[in-house]
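Structure for this input, please:
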Amino acid sequence: MRTSALTAPAAVLIALALAGCGTATPAANPQPSWVGAGASSAPSAAPSATAVPSPSAAAAVFAPGNPKGKAVVPAEARAVNTAKPTRVIGNGTPASCTSKAVVAAVAAGGIITFDCGPDPLTITMTATAKVRNANGPKIVLDGGGRITLSGGGKRRILYMNTCDQAQGWTTSHCQDQDHPQLTVQNLTFADGNSTGETAEGGGGGAIFVRGGRLKVVNSRFIRNRCDSTGPDLGGAAIRVLSQSKGLPVYIVHSTFGGGPGLGGRCSNGGALSSIGVSWVVLNSLLTHNSAIGHGANPARAGLPGGGSGGAIYTDGNLFTVRLAGTIIQDNHAEEGGGAVFFVSNDRTGTMTIEGSTLRRNPSDGFETRGYPGIFFLGARNPTVTSSTLK
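Purely as a prediction, here's the structure:
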């Protein structure tokens, strides 16, 4: 049930309200079937090889998201048909599926699939795969439920930025263009790490996107990282800055964390983070993610800032967040919003929660009264229907 909670000092909430935040009932303890006995059951990074069979390959079951989620998935949010790929990574053997091949395929664009043999495979990236803005307009990366792309704990895995001249400018208005349109589906992103990446403010341990469109379908994100402090950077799994015409990022049937030791850790947004971006999160599972910064946003005197949005951190002016058929539980924030941190600086943003469960998401600093695990500043209180908040 929804309960009242307000543990922040009044001065902190007043400062947040005036200053904004920078520039911009399913069964208990649900676990996706691939988690098994914990972290040891998930695909792990392979520091000494480019591609190796994932642990317990024969027993692995790829079933991300919330299987009991009943949210209707609109056509534009569904997986892309990859029956006729533009290019295929690999020739049927694990050895043919390398980091170099992934980087080249992503740069070339189009519909990309993998042919790495019948068993689950982890490909440890030796370089970040980067989208070339002129190659598309659609880029689809489909792992078929068998491929894990790992950052090896050392690097970001996937990058798209329409305003990065190194990736090519395709319009005179890079901050608002409808391409490239990037879809990742049926993939695992593990052990990505963007710590120390300063371009565009950092964040996005597994995936960083600015501009165009992003969609994530039937995928999972485990043990991703970004910088541990900073007032506004975030997104251990995904960081997004601007989307074409303000259209939302779709997250569908996907898992972020999923069990103890599998969650993401970042200053803010242990799973997702954005500035000025709308999100629609459908039939997904976000657990065991942490916002580990200290000092909130704007940072309190003498502190580096951060610590908000254990699972989701959103900031900006006009944007929306919709959670439907989704479970968010066992996440943690050092400051505000153990589940979700939502601040619309001009108070135009809105949030809806439908058919979802948010529980056991402690906020060590502050929450909005009556919305456990949520800190919210927007046009009106979040709209909650057929959902559990506790």
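
Every contact and neighbour count from this point should use C-alpha atoms.
OK.

burial count for residue 175?
Residues within reach of residue 175, counting by other CA atoms under 10 Å, total 18.

quick one: contacts for residue 297?
Counting by CA atoms under 8 Å, 6 or more residues apart in numbering, residue 297 touches 16, 21-22, 231-232, 305-306.

And those, which is closest to residue 159?
Of all the contacts of residue 297, residue 159 sits closest to residue 232, with 19.1 Å by CA to CA.

how close does the closest one get to residue 274?
Distance, residue 232 to residue 274, using CA to CA, to the nearest Å: 9 Å.

and the longest strand for the chain?
Longest strand of the chain, by residue count under DSSP state E: strand 138-150.

what sits up against it?
For strand 138-150, the external contacting residues (CA under 8 Å, 6+ apart) are 43-46, 62, 80, 82, 106, 109-114, 119-125, 157, 179-192, 219.

re the thing from before, what about the contacts of residue 297, which are in strands?
Among the contacts of residue 297, no member falls in strands (DSSP E).

will you turn these into TSV that also has neighbour count and distance to residue 238?
As requested, these are exported to TSV (neighbours: other CA atoms under 10 Å; distance: CA to CA, whole Å):
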residue	neighbour count	distance to residue 238
16	18	24
21	24	19
22	17	19
231	23	17
232	31	14
305	25	20
306	32	16
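
In a markdown table, list those along with distance to residue 141.
A markdown table is the format used below for the contacts of residue 297 (distance: CA to CA, whole Å):
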| residue | distance to residue 141 |
| --- | --- |
| 16 | 39 |
| 21 | 34 |
| 22 | 33 |
| 231 | 32 |
| 232 | 29 |
| 305 | 35 |
| 306 | 32 |
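
structure for this one too, so we can compare:
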Amino acid sequence: MRRRTAAAALTTVVLALAGCGGSPGKTATTSSSAAQAASGAGSTQSGAPSVPATQNATTSSSAAAAPPANYGNPSGRATVPAEARAVDTSKPTRVVGNGTPGSCTSEAVVSAVAAGGIITFSCGPEPVTITMKATAKVKNVQGAKIVLDGGGKVTLSGEGRRRILYMNTCDQKQGWTTSHCQDQDHPSLTVQNLTFADGNSTGETAEGGGGGAIFVRGGRFKVVNSRFVRNRCDQNGPDLGGAAIRVLSQFHNQPVYVVGSTFGGASGQGGVCANGGALSSIGVSWVVLNSVLSYNSAVGKGANPARAGTPGGGSGGAIYCDGNLFTVRLAGTLVEQNKANEGGGAVFFVSNDRTGTMSIESSTLRKNPSAGFETQGFPGIFFLGARPPSVSSSSLTR
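A predicted model of the protein is given here:
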């Protein structure tokens, strides 16, 4: 991807309806003011709850699952389109576990993800944490749809040692199914009613690293009613990021949906990475609805491109986006108490060719310090795009 110099990146700043990423410098200036109010912390969204499992060749039948836990912003009222809602998992392809906590193992999760289909869990009536001893990897040849539904009771833990979930349509080890791997419509991966905790991709170099809990390239991806806590990735680097999630491409630049989900949520629970303490991408559009992103940190130093004598990074306390044409939309979402050592304590958005846009609707962004630089008039945001971000029924404050 073509990089701009820090000075060039500072000459114009624009936001509108989408896209994150780019090159920082000093504080940029725009002439737009935030509209008023809208806030909260919890989630409102549509989608079928996780229901019982059926027997298959490798698992036993499961008991009915309790209603999923609610994450995200309960005050959020953004409309959730049909394609962004939870997937019906009442007729799963396979079930992890046979009704007891001990039957829900890392090996079972890895095997189920590799096999694909709709995956639910039967781990008993109480919440359970499954410590992952290996990263669960999607096999690209295993059908069009892969769904993991934890029923609101399952936590997948990376133990602070490894990434939890990986999908990459361009990784030949996972099966190369088309000649245009970076732009194919499958697999479609959904995670819902799950907690991802203590994922760590530090030291992972494939595709530039990042994605402490989840790494995705290609196909389609969405997150519904899920929580991400204490995830990590490399703490230095000008362009890697996404302590919780890193996405590098999506079919026909269709957006990644994040609905009714929480990233951090309390002091000490947030993600930490060089850039993008929660979300990070290159050339990818995002729609974040009725969610909470809080207490995440971008801890790199030197920005992008890295200043002389520095390792680079430190931008996008919650969200780091880079690329050319892409969009970012925040609606019904609370973004607070995130911080960046360089630019964009809440959001760092750079569209290198100045075609990207961003919109903020019925959302609250507050207390997201940018230690280095941000766009005048948009507290917590550094933006370079087609035009200033569109802000409606929202509050942006320091």
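
what's the TM-score for these two chains?
TM-score of the superposed chains, computed with TM-score structural alignment, normalised by the length of structure 1, equals 0.87; 349 aligned residues with a CA RMSD of 1.6 Å.

still on that earlier bit, same check for the contacts of residue 297 of structure 1, but in structure 2.
Compared against structure 2 with both residues aligned by TM-score structural alignment, their matches' CA atoms under 8 Å, these retain 21-22, 231-232, 305-306.

Run a quick check on residue 122 of structure 1 versus residue 52, I expect a contact.
Yes - with contact defined as CA atoms under 8 Å, residue 122 of structure 1 counts as touching residue 52 (5.5 Å).

higher neighbour count, those two?
Neighbours were counted for residue 122 of structure 1 and for residue 52 using other CA under 10 Å; residue 122 has more, 27 against 21.

picking up where we left off before, quick check: ChimeraX command selecting the buried ones in the contacts of strand 138-150 of structure 1.
If you want just the buried ones from the contacts of strand 138-150 of structure 1 in ChimeraX, going by 16 or more other CA atoms under 10 Å, the selection is:
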select :43,44,45,46,62,80,106,109,110,111,112,113,114,119,120,121,122,123,124,125,157,179,180,181,182,183,184,185,186,187,188,189,190,191,192,219
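
Where in structure 2 does stretch 121-133 of structure 1 align, residue-wise?
Under TM-score structural alignment, the match for stretch 121-133 of structure 1 in structure 2 covers residues 128-140.

and that stretch, how far from the chain's centre?
Distance of stretch 128-140 of structure 2 from the chain centroid (CA atoms, centre = their mean, to the nearest Å) equals 17 Å.

Show residues contacting that stretch.
101, 104-107, 109-111, 113-116, 153-159, 162-169, 174-177, 186-187.

Between its first and last residues, what's the separation in it?
The first and final residues of stretch 128-140 of structure 2 sit 28 Å from each other (CA to CA).

Check stretch 153-166 of structure 1 too.
Stretch 153-166 of structure 1 has an end-to-end distance of 25 Å (CA to CA).

now it: which residue numbers in structure 2?
Stretch 153-166 of structure 1 corresponds to residues 160-173 in structure 2, going by TM-score structural alignment.

what do you get for stretch 252-262 of structure 1?
Using TM-score structural alignment, stretch 252-262 of structure 1 corresponds to residues 259-269 of structure 2.

sorry, back to before: and the longest strand of structure 1, which residues are buried?
Across strand 138-150 of structure 1, burial judged by 16+ other CA under 10 Å covers 138-150.

Equivalent analysis for stretch 77-97 of structure 1, please.
77-80, 88-90, 94-97.

Aligned counterpart of residue 291 of structure 2 in structure 1, please.
Match for residue 291 of structure 2 (TM-score structural alignment): residue 284.

just checking, its match touches residue 70?
No - contact criterion CA under 8 Å: residue 284 of structure 1 and residue 70 do not qualify, at 10.4 Å.

who touches both of those two?
In the contact map built from CA under 8 Å, 6+ apart, the residues linked to both residue 284 of structure 1 and residue 70 are residue 325.

More neighbours: which of these two?
Neighbours were tallied for residue 284 of structure 1 and for residue 70 using other CA under 10 Å; the higher tally belongs to residue 284 (29 against 15).

Nearest spatial neighbour of the more buried one, chain-adjacent residues omitted?
What sits nearest to residue 284 of structure 1 in space, not counting adjacent residues and going by CA to CA, 6 or more residues apart in numbering, is residue 65, at 4.1 Å.

For that neighbour, give me its contacts.
Counting by CA under 8 Å, 6+ apart, residue 65 of structure 1 touches 32, 218-220, 252-255, 283-285.

Among those residues, which ones are in strands?
220, 252, 255, 285.

Now those residues in a markdown table, please, with extra columns for distance to residue 337 of structure 1.
Formatted as a markdown table, these follow (distance: CA to CA, whole Å):
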| residue | distance to residue 337 of structure 1 |
| --- | --- |
| 220 | 22 |
| 252 | 22 |
| 255 | 19 |
| 285 | 17 |
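
between these, which is nearest residue 386 of structure 1?
residue 285 (17.1 Å).

you'd agree the closest one is up against residue 251?
No - using CA under 8 Å, residue 285 of structure 1 is not in contact with residue 251; the gap is 10.2 Å.
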